[in-house]
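Can you look at this prediction? I've put the sequence above it.
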Amino acid sequence: MTGYARSNGAVHGASFACEVKTVNGRGLDIRLRLAPGFDTLESDIRQLIGTTLTRGSVTLNLTVERQGAGGELYINRQALDTVLAALDELKGRVEAAPPSLDGILALRGVLEQRDSVLDEDGEALRAAILDAVSTALIDLTVARRQEGSRMSVVLLDRLLEIEALVARAEAHPARSREVILALLRQQVADLATDIKLSEDRLAQEALLLATKADIREELDRLTAHIAAARELIATGGAAGRRLDFLAQEFNREANTLCSKSNAVELTAIGLDLKAAIDQLREQVQNIE
C-alpha cells in the first residue's frame, strides 16, 4: 500500500526531519537513508517499522541540521585503497598524467564529512528522533488505512463478480445427469448406427460421466472462500497475506472446475472466473 508522512523536531540547537513513504510490495522491504553520524539509530528505526508495518516497500529519510556544532573530515581508507589499486592497475595500460591529490580526494566516498554528536545532548537528540519516527509511522498508518478503506470497496466488487460466476456455474444445465445422458445417446448414435446399448447401460455410463464432471465440491469451496474473504475485509487489520492465500485457493478451485467441465459454456464461465480471481489477487497483493 502507498502512503507518505513527515515529522519534524528540534533539540539543543539541532533540527531534524523524518520522511517515510511506502509503495506496494508483497513483503516488507525497508530502506533507510540516515544523516551522517546517525547510523547507530538504524536498528531501532528498523524495529519501529517492523512492529508497525508488515507489507510494502518502505523508504525512510532522516536529515539533521546542527547549529554551532562542528564536524570532522575523515578519509575513507577502504575507498582510498580501492582507488589507488585501480590507478596502479591502469598505470601501464593508459597513457595519462598522474592524478593529483586533490583530484583523488574529490572522488566521491574518499573524503567524507561526519557530524559530531555532542555527548551531553546525544541521548536527548536520539530520543527525539525516534519519537519523530514513531509519529511519522502513526501518520503513515492512518493514510494507509484510508487507502485500505477505499480498496475494500474494490475487493468487495471483485467478490460479487466471483459470486455471480459461481451462481452461473451452479445453475448451468450441463451439470445435470439428464443432459449428460442425452449427450451420451447422441454421441453413440453419431458413432455408429449398429451399436445398440440398453437404457440401463446408458444410464450407468451417464452416471459415471456425471460423477467425473461433478463440480459440487469446487462450487461449495468457492462459496466458503467468498464468505471467508468478506469476513476478513469486514474485520479489518493486516489481512493482506490471508487474502492472498484465499486468492490462491480461489484459483485452484477455478482450475479444477475448468478441467472437469463437460460443456463449452461451463468452461467459459470457468475462464471468466479465473480472470476475476486474477484481478482480485492483483489487488490483494497491494494491501497490508
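Arrived safely. Not measured: the values here are computed from a predicted model.

drop to CA atoms for contacts and neighbour counts, all remaining ones
OK.

where's residue 31, which helix or strand?
Using DSSP states H and E, residue 31 falls within strand 28-33.

Show me what that strand is packed against.
strand 56-66 (3 or more C-alpha pairs under 8 Å, 6 or more residues apart in numbering; DSSP states H and E).

Touching the strand it packs on from outside, list them.
Contact with strand 56-66 is made by 1-2, 13-35, 286, 288, as judged by C-alpha atoms under 8 Å, 6 or more residues apart in numbering.

sec struct for the closest residue to residue 133 other than its chain neighbours, please.
Spatial nearest neighbour of residue 133, chain neighbours left out: residue 18 (6.3 Å); criterion: C-alpha to C-alpha, 6 or more residues apart in numbering. With DSSP: H, G, I helix; E, B strand; the rest coil as the basis, residue 18 sits in strand.

surely residue 18 meets residue 10?
No - counting by C-alpha atoms under 8 Å, residue 18 sits too far from residue 10 to count as a contact (11.5 Å).

Against that first model, consider the following:
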Amino acid sequence: MPISGMTGFGRAEGALGAWSWAVEARSVNGRNMDVRFRGPPGFDGLERAAREGAQSRFQRGQVTVGVQAKRSEGAGSVRVNVAQLERFLEIGNPFVTAGRVAPPRLDGLLALRGVIEADDAGLDPEAQAELEAAMAASIGVALDGLLAARRQEGAALLPVLSGQVDRIGELSAQAHAIAADQPAAIKARFEARLKELAAEAATEERIVQEAAAMAVKADVREEIDRLNGHVDAARTLLASDAAVGRRLDFLTQEFMREANTLCSKSQLGALTTVGLDLKATIEQFREQVQNVE
C-alpha cells in the first residue's frame, strides 16, 4: 500500500423502513488520531461504531463523522394536547368576550406551539438494533470512501516527496564535490592569518589555537555522509507499506540539523550556496510531510 495523506471526504446514504440517513466522513491533518462524531439523538451506539471504524482505518489525522437521519412524515402518529389547547382558550377568552379579537379558528389553534405533539415513542429494542446496524454499515462505507480519498492524496504526494528527496541527494553530492576544495582554501586562509598574527608577535599557543579552530571548520564529510544516509532512509520510508508520517517528520529534523551544521562549517561561498539550497529543499519537504499519515 502506498503512503496515505490525511485529507479527504467520504459520503454514504441509506434507508430502512420509515428512516433515511446520510453519513459524511472527512479528515484534515493532525499530529495524532482525533475522532469527532455528530449524530441523531437516540442512536448513541453510532458514536462507538464511528470511533472504532476510524481507528481501524487511520493512524493520524482529525476525523469527523456526521450522521443525519430523519423519519418520513406520517410514520409516527400525532395527538392533540387538549390541556394545552384549553389553556390557550382560557387565556384568550377575555379578549374574545370583550370584542377585542375575533374568535379563534381551529387551524390557528392547532398551529400554536405544544398543541400538536408527535408520538415519538421509541422503537422496540429489536427494531432499534436493526436500524443502528444499518446506519453503522453506512458509516463504514463513508469511512471507506474517506480512506480511498486519503490514499489518492498520498499517491499524488509520493512523486513530489520522492523528487524532493532526490534533490537533497543531488545537493549532497554537489556539497561533497565542492568540499574537496576546502583544505586548500583553509590552508591559504591559515597562512594569511599566520602572517597577520606574526606581525602581532603572536605566541605559539595562540597560533595553535587558530589552527585548531580552522581545522574544526575544514571537514564536512561527516555531515555529508549523514545526509546521504538520511536520503537512503527517506527513500525506504516512502516505499514502505506502513504509516510513515511521524518518522518522515523526525527525519526532516535530522536533515535540517546536518544542513545547518554544513553551512556553519563552510569556508567557501559555493558550499554555503549549496547548503542554503539544501535548507530550502528540506523545508519544502517538511511542509509536504505534514500531509502524510
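Happy to help now that I have it. These figures come from a predicted structure and were not determined experimentally.

check contacts around the counterpart of the residue nearest to residue 133 of structure 1 in structure 2.
Matched by TM-score structural alignment, residue 18 of structure 1 corresponds to residue 23 in structure 2. Residue 23 of structure 2 is in contact with 11, 12, 13, 65, 66, 67, 68, 138, 139, 142, counting by C-alpha under 8 Å, 6+ apart.

just residue 141 of structure 1 next, same as before
Going by C-alpha under 8 Å, 6+ apart, residue 141 of structure 1 touches 3, 52.

equivalent range in structure 2 for stretch 141-159 of structure 1?
Under TM-score structural alignment, the match for stretch 141-159 of structure 1 is residues 147-165.

average distance between that stretch and structure 1?
Its match in structure 1 and stretch 147-165 of structure 2 itself, once the structures are fitted together, sit a mean 1.0 Å apart by mean C-alpha distance after the TM-score superposition for structure 1.

May I see the buried residues of that stretch?
Residues of stretch 147-165 of structure 2 classed as buried: 147-155, 157-158, 161-162, 164-165 (neighbour count, 16 or more other C-alpha atoms under 10 Å).

in the stretch 1-150 of structure 2, which spans are strands?
Taking DSSP state E, counting those that start in this stretch to define them, one finds strands in the stretch 1-150 of structure 2 at 8-16, 19-28, 33-38, 61-71, 78-80, 116-118.

Now the equivalent of residue 179 of structure 1 over in structure 2: which helix or strand?
Matched to structure 2 by TM-score structural alignment, residue 179 of structure 1 sits across from residue 185. Assigned by DSSP H and E, residue 185 of structure 2 belongs to helix 182-199.

Tell me the buried residues in that helix?
182, 183, 186, 190, 194.

Mind putting these into a markdown table with distance to residue 200 of structure 2?
Shown next, in a markdown table, are those (distance: C-alpha to C-alpha, whole Å):
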| residue | distance to residue 200 of structure 2 |
| --- | --- |
| 182 | 27 |
| 183 | 25 |
| 186 | 21 |
| 190 | 15 |
| 194 | 10 |
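
thought residue 270 of structure 2 was touching residue 178?
Yes - counting by C-alpha under 8 Å, residue 270 of structure 2 touches residue 178, with 7.2 Å between them.

re the thing from before, read off where the strand holding residue 31 of structure 1 ends up in structure 2.
Mapped onto structure 2 using TM-score structural alignment, strand 28-33 of structure 1 covers residues 33-38.

Now do the buried residues in that stretch.
Here stretch 33-38 of structure 2 shows 34, 35, 37 as buried, counting by 16+ other C-alpha under 10 Å.
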